[in-house]
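Visitor: below are the sequence and a predicted model; questions follow.
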Amino acid sequence: MKHISSILFLLFFSTFGYCQPRTDAFLVNLFARNKTDVFQNVIRFPERYRVQIIYTQIDRNKTNEPSFRHYFFNVDSTNYFNPASTVKLPLALLSLEKLNRLNNPAVTKFTAMQFDSAYSRQTKEGHDSTAETGYPSIAQFIRKAFLVSDNDAYSRMYEFVGQSEINRSLHAKGYLDTRITHRFVRMTPDENRHTNPVRFLDLAGKTIYTQPAAYNTDPFDFRRIAKLGNGYYAKDSLIHEPFDFTERNKMPLETFQQILQSVMFPMSVPATQRFRLTPDDYHFLYQYLSQYPGETNYPKYDAEQYYDSYVKFFFMDSLHHQMPDGIRVFNKVGWAYGFLTDASYVADFKNNVEFMLSATIYVNNDGILNDDKYEYDTIGHPFLYQLGQTIYLYELQRKRQHTPNLNGFQIQYEKRQNDSRPVVKNVDN
């Protein structure tokens, strides 16, 4: 059973990646039930909004083993969208995998670390005031990347893993149409090929492991051109030509969904496509993929600015920022250049409902990039919320032969301490 599922999984993702846009009639009919104007306006013009959707039904057998059925709407891996912060998920996984590969009991995700500089525009980082220890660590970077989508956390994980290892590892796992080429700070392609020296410290501040600066000599395949828009701003000047994403990060939606599935359901994917993680790693990931910023003590985020549904696009109601009772969403989102993207595993512990949903949408009516005039609030977020509710309401009434046991995803979340530390606001994300 598991062997057959793995073969089908491989066939699905290897053959689908190079097809024409795929749309299943089931989703067309389901989406017709939602009469909301903003939802229908997008669904009627999928090419204009570059919308892609993957909905995954999960069914359990009598031993609680899951099986997956994927439905698609306008999905095409050759139709570029900017992945933005969604790439923080694979970077977190690769960071944990690298730590495990070091096989040094003294160097874990909680071990203090420091970054030096060894090349143009590289910056040092020796302390982290948001961490309980006062030092950066892979665990702290993952918390920050997942809870509020912190950009510095991503860039530091990029520097720890290294550009070459990032791409080689993802390609070796079968994510061939994916590339990670840059930090989230302004650097040249050459500067992004160079990554910082890193060292890990024990509790006394003594260096216990060092990693030298690295340089990626591997070439990238930039033959597929990706240009969007009618113009873009460079500093204060409007350039009247499309914005070129050809050498930017790339991660197709089906790859994003697959990576999340490999985390939430590792036994459902072939062993070659799993990340080398420990049981404690999985528990840690589940906690911070689903925990709210206002529940977290380190970092102590401003719960008003970073409300419960802040990075839960499918449940981000513009009127109410609280999540429904009994629901936790294990997900990663990204937003930049008019693109909004989310891949989620939704667990409703109250109603014993689970499903996966991934989507991306592009909202840039004037066709100008870098002008900060995107329709996130008027089209993007309302559409994704309506999409999430359409699928969730369907799942509430969908018949299942076996009720899922979701205990493996129930987490003992933190409770915010009542202390005098200032809250963290205005994160660069």
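Guide: Arrived safely, thanks for sending.
Visitor: C-alpha from now on. contacts and neighbour counts both.
Guide: OK.
Visitor: the biggest helix by length in the chain - contacts with which helices or strands?
Guide: Identified as the longest helix of the chain according to DSSP state H is helix 381-397. Counting by 3 or more CA pairs under 8 Å, 6 or more residues apart in numbering; DSSP states H and E, the packing neighbours recorded for helix 381-397 are helix 37-44, strand 353-362.
Visitor: which of these is buried the deepest?
Guide: strand 353-362 (a mean of 25; mean count of other CA atoms under 10 Å).
Visitor: just how off-centre is that strand within its chain?
Guide: Computed by CA atoms, centre = their mean, to the nearest Å, the chain-centroid distance of strand 353-362 equals 12 Å.
Visitor: dropping in the other structure now:
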Amino acid sequence: MQTQHYPVTDNFLDALLKGHQTRLGAVYQHAAAYRLQIIYTQIDRDARQRPRFTDYYYGTSPAPYFYPASTVKLPAALLALEKLRDLRIPGVTRHTPIFTEPLPGISTGVTRDPSAAGNLPSISHYIKKIFLISDNDAYNRLYEFIGQEHFNRRLWEMGYDAIQIRHRVGLPLYEAANRHTNAIRFQQNNQVLYTQPAACSTLDFSPREDLIGHAYYDHKGKLEQGPMIFSHRNKLPLRDLHQLLRSIIFPEAVTKQQRFRLTENDLSFLYRCMSQYPGESTDPTYDPEHYCQAYTKFLLFGGAQQQSIPGYIRIFNKPGWAYGFLTDTAYIVDFIHQVEFLLSASIFVNREGILGDDQPAFETVGKPFLRALGEIIYQMELERSKAHLPDLSRFILQYK
């Protein structure tokens, strides 16, 4: 298959945003201070439904560093499913119970998962929790299964040279500790099907100097003066995140190098997990009072507690938020009006420069901006004429 050509244009998106600058507020008016980055992809189909992409960029050249937070869980889910396929061990699937041995001083073990219907952990259950509520422990268990070295080498092999996945999330661990990953085993009833020993990555990362803010709260709540050092933390540029999403939504339209080794069944499972709402899930189950329908849907719906999302719209996405950085990457479809587009954005909501005291700004600045941005793009897509309307039947899924 021939490599697709993706035209790169900046003027259109810049003009569109400028036309809505009052609605976009301070984030757009002070875009540099908010480290604003946006990528919007228009999708046009030909008579055979083959997609052609036109990419528009804002604030990505040069792209300032942003902490990717939970967006790293997207490649984790993809690589975990791919590794299962590559193992080719009879009986080892995403549904097979997986048990994790403890690493003293680094990571606890896992022998049961009370959130699962059968109380047993599995790759599929971890992936569901990652997309439903952005569960940190679920990501950490996939990180341990994949291994730090394979995680990065595989992404680099696919052409994502700038990505660095260097640590678990939500745990105050030193760099050296995150190089170690737990021993795991897949076991069905009393039969051990596969064991993976504990490992230590010796991977060399390209040196970076990423410093943010002028003060921060450490994991004990103590205020530390001086910028927070992100040089040894995860790095996932927005262009790469956007392309990772495109590669699984449209695997037939990316180069073989950037295609994950996944089956159609794997992809359908991912689409369901990415677009399902917490209230639609029966395994696991979540309290709708805390995990609302739009809990992880920031672009277009702003994660609003009282927001009711129309049934004809689905969002296939993965957001992340931490240390003042708020990011979302999404494929948004409207089945009635036959609308589809890709949209990714990242902002730094912390204007005060004290990291760790960001939660109010996520709610008052970050999420409202992402909602407004999504609404502007969606409204424009509703009005945009297309030679051939998209067939979106692939993304009509059963959720209950």
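Guide: Cool, got the structure. Source: prediction; values computed, not measured.
Visitor: so Gly356 of structure 2 touches Ala215, yeah?
Guide: No: contact between Gly356 of structure 2 and Ala215 fails when scored by CA atoms under 8 Å: they sit 9.1 Å apart.
Visitor: got a list of contacts for stretch 140-155 of structure 1?
Guide: Under the contact criterion CA atoms under 8 Å, 6 or more residues apart in numbering, stretch 140-155 of structure 1 has outside partners 85, 88-89, 91-92, 110, 131, 156-157, 183-185, 288-289, 291-293, 299, 306, 310-311, 332-334, 427-429.
Visitor: one more time with 7 Å
Guide: 85, 88, 92, 131, 183-184, 288-289, 292-293, 311, 332, 427-429 (CA atoms under 7 Å, 6 or more residues apart in numbering).
Visitor: next: stretch 356-374 of structure 1.
Guide: So stretch 356-374 of structure 1 is contacted by 49-57, 229-233, 257, 337-346, 375-376, 379-380 (CA under 7 Å, 6+ apart).
Visitor: can you check stretch 74-85 of structure 2 too?
Guide: Thr93, Ile127, Tyr139, Leu142, Tyr143, Ile146, Phe260, Arg261, Leu262, Lys318.
Visitor: in a markdown table: those, plus secondary structure, distance to Pro227 of structure 2 and neighbour count.
Guide: Listed next are those as a markdown table, based on DSSP: H, G, I helix; E, B strand; the rest coil; distance: CA to CA, whole Å; neighbours: other CA atoms under 10 Å:
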| residue | secondary structure | distance to Pro227 of structure 2 | neighbour count |
| --- | --- | --- | --- |
| Thr93 | coil | 44 | 18 |
| Ile127 | helix | 34 | 27 |
| Tyr139 | helix | 27 | 25 |
| Leu142 | helix | 30 | 23 |
| Tyr143 | helix | 28 | 27 |
| Ile146 | helix | 32 | 21 |
| Phe260 | coil | 37 | 19 |
| Arg261 | coil | 40 | 16 |
| Leu262 | coil | 41 | 18 |
| Lys318 | strand | 28 | 28 |
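Visitor: counterpart of Ala387 of structure 2 in structure 1?
Guide: Following TM-score structural alignment, the counterpart assigned to Ala387 of structure 2 within structure 1 is Gln401.
Visitor: where does that match sit: helix, strand or coil?
Guide: Under DSSP: H, G, I helix; E, B strand; the rest coil, the three-state class of Gln401 of structure 1 is coil.
Visitor: where exactly do the helices run in structure 2?
Guide: For structure 2, the helices defined by DSSP H cover 11-18, 21-29, 73-87, 123-133, 136-146, 148-157, 175-178, 238-249, 264-275, 359-361, 367-383.
Visitor: and of those helices, who's closest to Gln2 of structure 2?
Guide: Nearest to Gln2 of structure 2, of all the helices of structure 2, is helix 238-249, at 14.9 Å by CA to CA.
Visitor: could you tell me where the closest one falls in structure 1?
Guide: Going by TM-score structural alignment, helix 238-249 of structure 2 sits over residues 253-264 in structure 1.
Visitor: Val51 of structure 1 -> structure 2?
Guide: Using TM-score structural alignment, Val51 of structure 1 sits opposite Leu36 in structure 2.
Visitor: that'll do, ta.
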